[in-house]
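**Student:** Here you go, sequence then predicted model.
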Amino acid sequence: MPLPFLTADRPFDATTDDVALPFDDHDNWRRPYRPGPWRVAAAALLLLLASFILITAMIIAFAGALPGAAACLTAAVLAIAASLRMLRMGAWVSRHGVRRVGLLRTGTTPWDRITAVRTVQQPVRWLGLPRTVQGQALVLVLRQGEPLPLLTDHNADFLSRAEAFARAADAVEVWGDEYRTD
């Protein structure tokens, strides 16, 4: 079963002579990078926990306590939904703009509201925790308002993967150069 949200259609390769955006349909939302090992490991552990909760629900149901089994089943479904959402988190691009997918919230910024997409050195959150470290961030400079951080080199996708962050930032900048109106 193909899982299109786990991989990009084709990795970004600046050495090829074909089009800068190597996708046939630019209207579909694409993540220009693969989920990092930290994000995949956390989702896998959450799915493992959900399997144990499902086994517990089955045992409780066979014992005859249906309200307890229903509570365990609900907890397992929530854990599975959270792990799938965790795999979907990140930055997505299309002809329409940039979409930031979070665990609980998704926001889309159209290209016509963005004046620049650039990589800057700034304090960034380490794995999304309150602790900050000095790192790189890909920010969207908006026509009105403060710059919006899109990706950081210390999040769950790019921790200890500087080359992957550079490729992803370059890919988003190429999408921005293609569709941004100045």
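**Tutor:** Alright, I've got the coordinates.
**Student:** CA atoms for contacts and neighbours, from now on please.
**Tutor:** Fine.
**Student:** all strands of the chain, in order?
**Tutor:** Secondary structure of the chain (DSSP state E): strands located at 90-94, 97-101, 106-110, 114-125, 132-142, 148-152.
**Student:** Disregarding flanking residues, what is the spatial nearest neighbour of the residue nearest to the spatial centre of the chain?
**Tutor:** Nearest residue to the geometric centre of the chain (CA atoms, centre = their mean): residue 90, 1.8 Å. Spatial nearest neighbour of residue 90, chain neighbours left out: residue 101 (5.2 Å); criterion: CA to CA, 6 or more residues apart in numbering.
**Student:** cool, residue 84 as well?
**Tutor:** Leaving aside its chain neighbours, residue 84 sits nearest to residue 43 (7.2 Å; criterion: CA to CA, 6+ apart).
**Student:** The one you found: how many residues sit nearby?
**Tutor:** 20 (other CA atoms under 10 Å).
**Student:** Counting residues, which helix of the protein comes out longest?
**Tutor:** helix 37-63 (DSSP state H).
**Student:** Give the buried residues for that one.
**Tutor:** Buried residues in helix 37-63, counting neighbours by 16 or more other CA atoms under 10 Å, are found at 39-40, 43-44, 46-47, 50-51, 53-54, 56-58, 60-61.
**Student:** Cross-check the contact I'm expecting between the residue nearest to residue 90 and residue 93.
**Tutor:** No. Contact criterion CA atoms under 8 Å: residue 101 and residue 93 do not qualify, at 10.9 Å.
**Student:** Among the two, which residue is more densely surrounded?
**Tutor:** More crowded of residue 101 and residue 93, by other CA under 10 Å: residue 93, with 24 against 18.
**Student:** try it against this one:
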Amino acid sequence: MPLPFLTADHRFEAAEDAALPYDDRDRWRRPYRPGPWRVGTAAVLLLLASCVLCASFVIALTGPLSDAGFALGTGLAVIAVALRLLRMGVWVSARGLRQVTFLVTRTVPWRRVVSVRTVQQPVRWLGLPRTVQGQALVLVRADRAAEDVPPLLTTHNADFLTRPGAFDRAADSVEAWAEEYRRR
């Protein structure tokens, strides 16, 4: 079963001359692949969910249904968390830029984007409170101060922690989308 939210369009990596190689630009796309930390965490959560779902089946056969229902609900909640982890990231389309975090999704139309640029700054390591020096892709909006907007991508998040080249390609791609659609 194909999981389109898990993979980036491979034509982007193959096309070096075109910055925006997508045919259907109205469809939301993530211009990079999810990183190994994000995919590994989701895989472990899905493995845990399969164990919990098997346990709920055994409980349903041998014990009270209320306990089986609780286990089933817990397994489904873990699956929902894993899918949300895989969905997190920056998505682009002709309509704007969308930043999907664990609890909140922010969509900014291109007309409100002043610039998207890469800056050197302290960034959070894997989303934890610890900060390290790294690069961040920041969004400057016309309607908000630059300090109010969290970075779109960083070199130390779950997608790019050990892949600096992938961060550069993803940042260049998002900057190219912003440059093309900001002018319209």
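**Tutor:** On my side now, so go ahead. What you see is a predicted model; the values in this text were computed from it and never measured.
**Student:** Kindly provide the TM-score of these chains.
**Tutor:** Superposed pair, TM-score by TM-score structural alignment, normalised by the length of the first structure: 0.95. Supporting alignment: 181 aligned residues with a CA RMSD of 1.5 Å.
**Student:** Who are the packing partners of the longest helix of the first structure?
**Tutor:** helix 66-88 (3 or more CA pairs under 8 Å, 6 or more residues apart in numbering; DSSP states H and E).
**Student:** Identify the residues contacting the helix it packs on?
**Tutor:** With CA atoms under 8 Å, 6 or more residues apart in numbering as the test, helix 66-88 of the first structure has contacts from 5-6, 35, 39-40, 42-44, 46-47, 49-51, 53-54, 56-58, 60-61, 101-103.
**Student:** That helix vs the second structure - mean distance after superposition?
**Tutor:** With mean CA distance after the TM-score superposition for the first structure, helix 66-88 of the first structure departs from the second structure by a mean of 0.4 Å once superposed.
**Student:** Switch the strands of the first structure over to JSON lines; also include distance to residue 72 of the first structure.
**Tutor:** Listed next are the strands of the first structure as JSON lines, based on distance: least, CA to CA, whole Å:
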{"stretch": "strand 90-94", "distance to residue 72 of the first structure": "29"}
{"stretch": "strand 97-101", "distance to residue 72 of the first structure": "28"}
{"stretch": "strand 106-110", "distance to residue 72 of the first structure": "28"}
{"stretch": "strand 114-125", "distance to residue 72 of the first structure": "34"}
{"stretch": "strand 132-142", "distance to residue 72 of the first structure": "36"}
{"stretch": "strand 148-152", "distance to residue 72 of the first structure": "35"}
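**Student:** between those strands, which gets nearest to residue 22 of the first structure?
**Tutor:** Closest to residue 22 of the first structure of those, according to CA to CA: strand 90-94, at 12.0 Å.
**Student:** For the closest one, name the packing helices and strands.
**Tutor:** strand 97-101, strand 148-152, helix 162-179.
**Student:** quick one on the thing from earlier: corresponding residue for the residue nearest to the centre of the first structure in the second structure?
**Tutor:** When the second structure is aligned by TM-score structural alignment, residue 90 of the first structure is paired with residue 89.
**Student:** hmm, back to that, tell me which of the strands of the first structure lies nearest to residue 179 of the first structure.
**Tutor:** Closest to residue 179 of the first structure of those is strand 97-101 (CA to CA; 8.0 Å).
**Student:** what angle do that closest one and strand 114-125 make?
**Tutor:** Counting by axes from the mean of the first three to the mean of the last three CA atoms, to 10 degrees, strand 97-101 of the first structure points 20 degrees away from the direction of strand 114-125.
**Student:** With respect to residue 134 of the first structure, which of the buried residues of helix 37-63 of the first structure is nearest?
**Tutor:** Of all the buried residues of helix 37-63 of the first structure, residue 134 of the first structure sits closest to residue 39, with 20.9 Å by CA to CA.
**Student:** Excluding covalently adjacent residues, which one is nearest to that closest one?
**Tutor:** residue 156 (5.2 Å).
**Student:** what residue of the second structure takes the place of the one you found?
**Tutor:** Aligned partner of residue 156 of the first structure by TM-score structural alignment: residue 158.
**Student:** Many thanks, we can stop here.
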